[in-house]
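# model this:
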Amino acid sequence: MRPSWWLRLFAALGFVVLLAPGALVALISISAGDFLTFPPPGFSLRWYRALLSNGTLMSALGTSALLAAIVSVLALLLGGPAAYAIARLEFPGRGMLEAMLSAPLLLPTLVLGLGLLLVLQPLGLAATWPGLVLGHCLVAIPFAVRIMTTAFATVPKELEAAAWTLGATPLQAALRITLPNAAPGAVAAAVLTFLVSFDETVISLFLVGPRLTTLPVEMFRYAERTTDPLIAALAMSLIVFAVLMVALVERLLGLTRAMGK
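Just a heads-up that it's a prediction; the model follows:
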């Protein structure tokens, strides 16, 4: 049954509303003017060149990329076993464990950031790599657990049972049978947690310092003190990067399969 014309119209309007801000940022990013004005007085790639020559933003970009990579790996290493236990095992408190791992997503990041600052400051971990990694893992691990739980749940338990009858231990069956079949979900979880960490702003604002900062924080500071289109060029670059990451997962695995559905 084909959708009615009014349903297609509402869907088209929804896409327009969602994509309009991105289109506006794209136009401003190639503005030839010196200020954030619309419509642009002309078109030029000067702000993309200025972005590449901005040492502060490029340094923050490197920090965010490395931080996101570390958080992505840790989220899989820590969230993967928890997701396996939730999806495959029966034990008392399983529901409570799942709720606790999802709890950080229910709290405002402002509250999480302030709480982390109050805890990490006395320990000397504020404005340090361990502190930033811990703060980002707090919001990244729940995403990894959710995706990996779905991925593990879609693997038939009969495959593990067959491995057990052939002499494999439960650990061997999990590592050699279940995990490879859930690999697309692991890839999707890695990409999502990377993007979550890379884009995290509020928690980072509480935990960064003068010598250790992330790209979203530097973007925020740059937008406070300047009004040129360079920030639009940076925002557009990040949008393209996120789209490419998602497209790569879709190309290699398919989003439906990667999400474990």
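# from now on I want contacts and neighbour counts done on CA atoms only, so please keep to that.
OK.
# just the helices in the stretch 151-261 of the chain please.
157-165, 170-173, 179-181, 183-199, 202-207, 215-225, 230-252, 255-258 (DSSP state H, counting those that start in this stretch).
# count of residues packed around Lys157?
For Lys157, the count of nearby residues is 13 (other Cα atoms under 10 Å).
# please produce CSV containing the helices of the stretch 151-261 of the chain, extended by distance to Leu24.
Shown next, in CSV, are the helices of the stretch 151-261 of the chain (distance: least, Cα to Cα, whole Å):
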stretch, distance to Leu24
helix 157-165, 49
helix 170-173, 51
helix 179-181, 42
helix 183-199, 20
helix 202-207, 24
helix 215-225, 17
helix 230-252, 9
helix 255-258, 28
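# between the ones you listed, which one is closest to Pro122.
Across the helices of the stretch 151-261 of the chain, Pro122 has its closest neighbour in helix 202-207 (12.7 Å, Cα to Cα).
# run a quick neighbour tally on Pro41.
By other Cα under 10 Å, neighbour count at Pro41 equals 13.
# second input sequence below; structure requested for side-by-side comparison:
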Amino acid sequence: MKNKTNLRYKWIVGFFLGILLLPLAVIIIWSFARNWPWPKIFPSDFGMRGWEYFIAPSSKSIQVLLFSLGLSFIVTLAVLVITIPAAKALALYQFRGKRLIEILTFAPIIVPTVAVAMGIHVQFIRMGLANTLIGVVLIHLIPCIPYTVRILKSVFELVGEKMELQARVLGAGKIQTYVYVTLPMILPGIISAGSMAFIVSFSQYFLTFLIGGGKIITFSMLMFPFVQSGDRMLGSVYSVVFILTAFIFLMIIEKLTSRFYKGKLGEYHYV
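The predicted structure is shown next:
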């Protein structure tokens, strides 16, 4: 009976993995296929035109990709600086207007992005932030904050503040308490929230196009026209690079986090 249950579980897992991986496999094949006419199951004509275009200096694809990574990294750091104290306050403290602040925090997810962005664009023009890198960074904060606050709020609710209070009673200062007590406990949540913020920022097209005014070019802005056009090879190449970039970033973060816990923080029993 147990073997049948395990076999059924493996079939279910394999089925859903197949659903997730099949579109990715099709995109990878398309990135090398010159054409894929119906009703052929596999293309018969392959080429490297899409990848040659991507790595060509004239396309500036690699340069834009590196710029997008740097932009998303800056946005991620800014989001974490803003949302860590905000999430802690919402999770652990009671104050007047708390419920309203929570609603406003999650409003960017509920309210259509177009409506929010158009109003902010007008204000950014008046403030001189339109068509600037700072303006793009600020507009990227809006879709990132709700997700990071939600994740970190749940982490602080789970962790609580008893360990912090105990550390303060034992004579630890604020910085010591945060570095040696709070940070190790909330670090997995920070990694999760930061990863989410990075991916959300990295994938922004409309907000970047609107606020950047075409002067701030990100990888999503390069990819989107190819995806919309009939050139499936180029669209697939940029899609594969986009997916691999996000995947590699998450893997690097996972490895660094594992080493951090096994190394420096392994001696602390509260981890």
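# among the helices of the stretch 151-261 of structure 1, which comes closest to Leu116 of structure 1?
Per Cα to Cα, nearest to Leu116 of structure 1 of those: helix 202-207, 7.9 Å.
# neighbours around the residue in structure 2 that Val240 of structure 1 lines up against, how many?
Aligned by TM-score structural alignment, Val240 of structure 1 pairs with Leu244 of structure 2. Look at Leu244 of structure 2: counted by other Cα under 10 Å, it has 12 neighbours.
# residues in contact with the residue most central in space within structure 2?
Nearest to the mean C-alpha position of structure 2, counting by Cα atoms, centre = their mean, stands Ile199 at 2.0 Å. Counting by Cα atoms under 8 Å, 6 or more residues apart in numbering, Ile199 of structure 2 makes contact with 72, 246.
# can you rerun that using 10 Å?
The contact partners of Ile199 of structure 2, by Cα atoms under 10 Å, 6 or more residues apart in numbering, come to 69, 72-73, 76, 144, 245-247, 249-250.
# what about those, which one has the most neighbours?
Of the contacts of Ile199 of structure 2, with other Cα under 10 Å as the count, Thr76 tops at 28 neighbours.
# confirm that residue sits in a strand?
No: going by DSSP: H, G, I helix; E, B strand; the rest coil, the assignment for Thr76 of structure 2 is helix, not a strand.
# okay, strands next: where are they in structure 2?
Using DSSP state E, the strands found in structure 2 span residues 33-35, 45-46.
# mean neighbour count and distance to Ile139 of structure 2 added to the ones you listed, as CSV?
As requested, the strands of structure 2 are arranged in CSV below (neighbours: other Cα atoms under 10 Å; distance: least, Cα to Cα, whole Å):
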stretch, mean neighbour count, distance to Ile139 of structure 2
strand 33-35, 19, 37
strand 45-46, 12, 41
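# compare these and give me the one nearest Ala107 of structure 2.
Closest of those to Ala107 of structure 2 is strand 33-35, at 42.9 Å (criterion: Cα to Cα).
# can you count the residues close to Leu77 of structure 2?
For Leu77 of structure 2, the neighbour count with other Cα under 10 Å is 13.
# so who does it touch?
Contact analysis of Leu77 of structure 2 by Cα under 10 Å, 6+ apart lists 194, 197-198.
# of the residues you listed - the most surrounded one?
Across the contacts of Leu77 of structure 2, neighbour numbers were computed from other Cα under 10 Å; Ala197 holds the maximum, 28 neighbours.
# residue in structure 1 matching that residue?
That one, Ala197 of structure 2, aligns with Thr193 by TM-score structural alignment.
# before we move on, back to that, could I get the contacts of Leu77 of structure 2 as TSV with distance to Ile109 of structure 2?
Below are the contacts of Leu77 of structure 2 laid out as TSV (distance: Cα to Cα, whole Å):
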residue	distance to Ile109 of structure 2
Gly194	17
Ala197	13
Phe198	16
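# which member of those residues is positioned nearest His121 of structure 2?
Ala197 (21.3 Å).
# quick one: the spatially closest residue to the closest one that is not a sequence neighbour from Tyr205 of structure 2, how far?
In this structure, Ala197 of structure 2 finds its nearest non-sequential neighbour in Cys144, 5.0 Å apart by Cα to Cα, 6 or more residues apart in numbering. Distance, Cys144 of structure 2 to Tyr205 of structure 2, by Cα to Cα, to the nearest Å: 14 Å.
# repeat for Ser61 of structure 2
For Ser61 of structure 2, the distance to Tyr205 of structure 2 (Cα to Cα) stands at 16 Å.
# swap in Thr245 of structure 2?
Distance of Thr245 of structure 2 to Tyr205 of structure 2, computed by Cα to Cα: 16 Å.
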